[in-house]
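Undergrad: Got a predicted structure plus its sequence, pasted below:
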Amino acid sequence: MQWEGISEFVYVAENESFTQASKKMAISTAQVSRQISALEKRLNIKLFYRTTRKVSLTEEGRVFYQHCRSVLDGLAEAERAITNLQSKPQGKIKLSAPVTYGEQQILPLLNDFMLQYRDVEITAYLSNQQVDLVEESYDLAIRLGKLSDSSMMAKKLSKRTNYVCASPKYLQQFGIPHTLSELTKHNCLLGTIDYWRFNESGKERNLRVNGRLRYNSGPGLVDAALKGLGIVQLPDYYVENYLQTGELISFLDNFRVADEGVWAVYPQNRHLSPKIRLLVDFLAKALV
């Protein structure tokens, strides 16, 4: 009795429509509506706001949805375990990743993963803003650097190295800085913050730098550095290829901060299903 209406509730919540839910469940809209009404009566709470245009979850409905989604996911995974389907993962995966790192590193690997596992559906949202994994129903997020949210579980996938570099043309004209204080004499290409991070005498130091260019775009900063406009500090995935070809030259390496982690992060209270675990392991192996 206590399970009645749960599936209908989750389908309506995810589709924001009684009609769409009924189509996907292959039952009548009236039946879906009856089950939801009975569920609300049993729980003595209102789960949805209903208008002629939209169906949306109430605050209580969002809380209930998170638990119901986890329960249904657990049941689905249990069924797959019984039918020996862990070796052939299927279903939806929703993840978030930073924009440039996601474009250059994660999305190509997701494509490889999907070629290998044909029954998996992936939605990836690229943003440099941290998403709320629980509130927005993400299975996992790829995050870079220090982790601040202790409520999340994390697995280290790889590491990133920060470089200070410039083009040979710029360095021939203005010289190579050998100390941090010399950076004040140079045009530093700025991103979204006006300081760079260094390790000085074993301690991390945030050094304020100046320049006549500021972009909130890593590729834009790389292009400026390649064209000799100044010095840039960026992670390896922006500049590594140019360092190898000699188009950019790294310096101040003895002041470089320690390598930072690349992490797969997921909610602490969410069961890590076989398909998610398989993807995390796949990424960790590929990003070494």
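TA: Yep, it's here.
Undergrad: drop to CA atoms for contacts and neighbour counts, all remaining ones
TA: OK.
Undergrad: any residues touching stretch 64-82, and which ones?
TA: Stretch 64-82 is contacted from outside by I6, S7, F9, V10, A13, Q86, V134, S137, R270, H271, S273, P274, using Cα atoms under 8 Å, 6 or more residues apart in numbering.
Undergrad: Among the residues you listed, which ones are in helices?
TA: Judged by DSSP state H, those include I6, S7, F9, V10, A13, P274 as members of helices.
Undergrad: who wins for most neighbours among these?
TA: F9 (26 neighbours; other Cα atoms under 10 Å).
Undergrad: okay, pairing it with this:
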Amino acid sequence: MDWDKLRVFHAVAEAGSFTHAGEVLNLSQSAVSRQISALEESLNLPLFHRHARGLILTEQGELLYRTARDVFSKLAMTEALLTESRERAQGPLKITTTVAFGSLWLTPRIKDFLDLYPDIAVSLVLSDGELDLAMREADVAIRMTPPRQPDLVQRHLMTMKYTVFAAPDYVKAHGLPLTLADLDHHRIVVFGEDARVAPPLSNVNWLLDAGAPPDRPRRPVLEVNNIYGIYRAVKSGLGLGAMPDYMISAADDLIPVLPEIAGPTFDAYFVYPEELRHSKRITAFRDFLLEKIAEAY
């Protein structure tokens, strides 16, 4: 297969249209269309269903796309390794982690990392879903659960627990609960049914049950689908909420509530593909994380 045509096919499959692929490749829409038609003719197979709303891969197109995506991801990884300096870490580094951890803990520390390694171009992808590192959707991940893929390297970063917090305005208006039973008379912010909790917990809304009579469960004042939303609601003074340790640095104006409560614990991991084991960029970022964690905990 012609390499240039395969490159165009990959871009079209990624973009879903000739026009958008042309913008990525700096080619006209007609030039992209001609390349795809020529590739289909050489294979004697249709690769796309043409619709007014865009392009859909055929069964044969899906097969070729999976192979092309794998080839291009490996080429991108090889290119990054080849261009990395022997003397210093440099090149692109795409990092993914959860929305809350990335927003509240990691992003404020990225400046220090870039001050140390100005030749590394960092991009952050914050998502509560897991990106596929093996397919190079990101180079490294900070995850709140151990990786399930066997071809990923993992390094334990820290063990964290949940602590209950309240804003000063809330405490001024409602006081502080002194016992678990006192929680019956307080507003509590929890996860909602649509929450994608990272990490997943067996009893995600344990604060509603802690010390409560089985026949009189507490009712939350608000349900939110992620931990960052809980943080913002608590910070606004709406109610009490349980948050992980890593939020403490961002929640320096919040007041701990019943700190003796034993909330759920979970582990954070630094994860990356096996083929990046010897990358200086990966090593530099891993060591930076471990140093910052040692300072914070």
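TA: Everything's here; your move. Because the structure is predicted, anything quoted here is derived from the model rather than measured.
Undergrad: Can you give me the TM-score here?
TA: Aligned and superposed, the two chains score 0.63 in TM-score terms (TM-score structural alignment, normalised by the length of the first structure); 263 aligned residues with a Cα RMSD of 4.6 Å.
Undergrad: ok, back up a step: how about a markdown table for the contacts of stretch 64-82 of the first structure, with distance to V232 of the first structure added?
TA: What follows is the contacts of stretch 64-82 of the first structure, written out as a markdown table (distance: Cα to Cα, whole Å):
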| residue | distance to V232 of the first structure |
| --- | --- |
| I6 | 54 |
| S7 | 53 |
| F9 | 52 |
| V10 | 48 |
| A13 | 46 |
| Q86 | 46 |
| V134 | 36 |
| S137 | 37 |
| R270 | 40 |
| H271 | 42 |
| S273 | 41 |
| P274 | 41 |
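Undergrad: Among the residues you listed, which one lies nearest to E103 of the first structure?
TA: Distance to E103 of the first structure, by Cα to Cα, is smallest for S137 among the contacts of stretch 64-82 of the first structure, at 21.6 Å.
Undergrad: got a list of what the closest one touches?
TA: Listed by Cα under 8 Å, 6+ apart, the contact partners of S137 of the first structure are Q66, K94.
Undergrad: I'd like to know how far it sits from I93 of the first structure.
TA: Between S137 of the first structure and I93 of the first structure the distance is 10 Å, computed by Cα to Cα, to the nearest Å.
Undergrad: Please enumerate the helices of the second structure.
TA: For the second structure, the helices defined by DSSP H cover 3-15, 18-25, 29-43, 59-83, 99-101, 107-116, 168-174, 206-209, 227-235, 280-296.
Undergrad: how big's the offset between the fifth one and the first structure?
TA: It stands for helix 99-101 of the second structure. Comparison of helix 99-101 of the second structure with the first structure after fitting gives an average deviation of 2.5 Å (mean Cα distance after the TM-score superposition for the first structure).
Undergrad: With the longest one instead?
TA: Relative to the matching residues in the first structure, helix 59-83 of the second structure has an average distance of 4.0 Å after the fit, by mean Cα distance after the TM-score superposition for the first structure.
Undergrad: How many residues are close by the residue mapped onto L189 of the first structure from the second structure?
TA: In the second structure, the residue matched to L189 of the first structure (TM-score structural alignment) is V189. If you count neighbours by other Cα under 10 Å, V189 of the second structure ends up with 25.
Undergrad: quick one, strands of the stretch 51-200 of the second structure?
TA: Here the stretch 51-200 of the second structure has its strands, by DSSP state E, counting those that start in this stretch, at 54-57, 91-97, 120-126, 140-143, 152-166, 189-191.
Undergrad: Work out for me the element R205 of the first structure sits within.
TA: strand 203-208 (DSSP states H and E).
Undergrad: Which residues does that strand contact?
TA: Defining contact as Cα under 8 Å, 6+ apart, one finds that strand 203-208 of the first structure is touched by D194, Y195, W196, R197, F198, N199, V257.
Undergrad: Between the helices of the second structure, which one is closest to L157 of the second structure.
TA: Here helix 280-296 is closest among the helices of the second structure (Cα to Cα), at 6.8 Å.
Undergrad: Do I have it right that Y195 of the first structure meets L189?
TA: No: counting by Cα atoms under 8 Å, Y195 of the first structure does not reach L189; the two are 10.5 Å apart.
Undergrad: if we can go back for a sec, for P220 of the second structure, find the nearest of the strands of the stretch 51-200 of the second structure.
TA: That would be strand 189-191 among the strands of the stretch 51-200 of the second structure, by Cα to Cα, at 5.7 Å.
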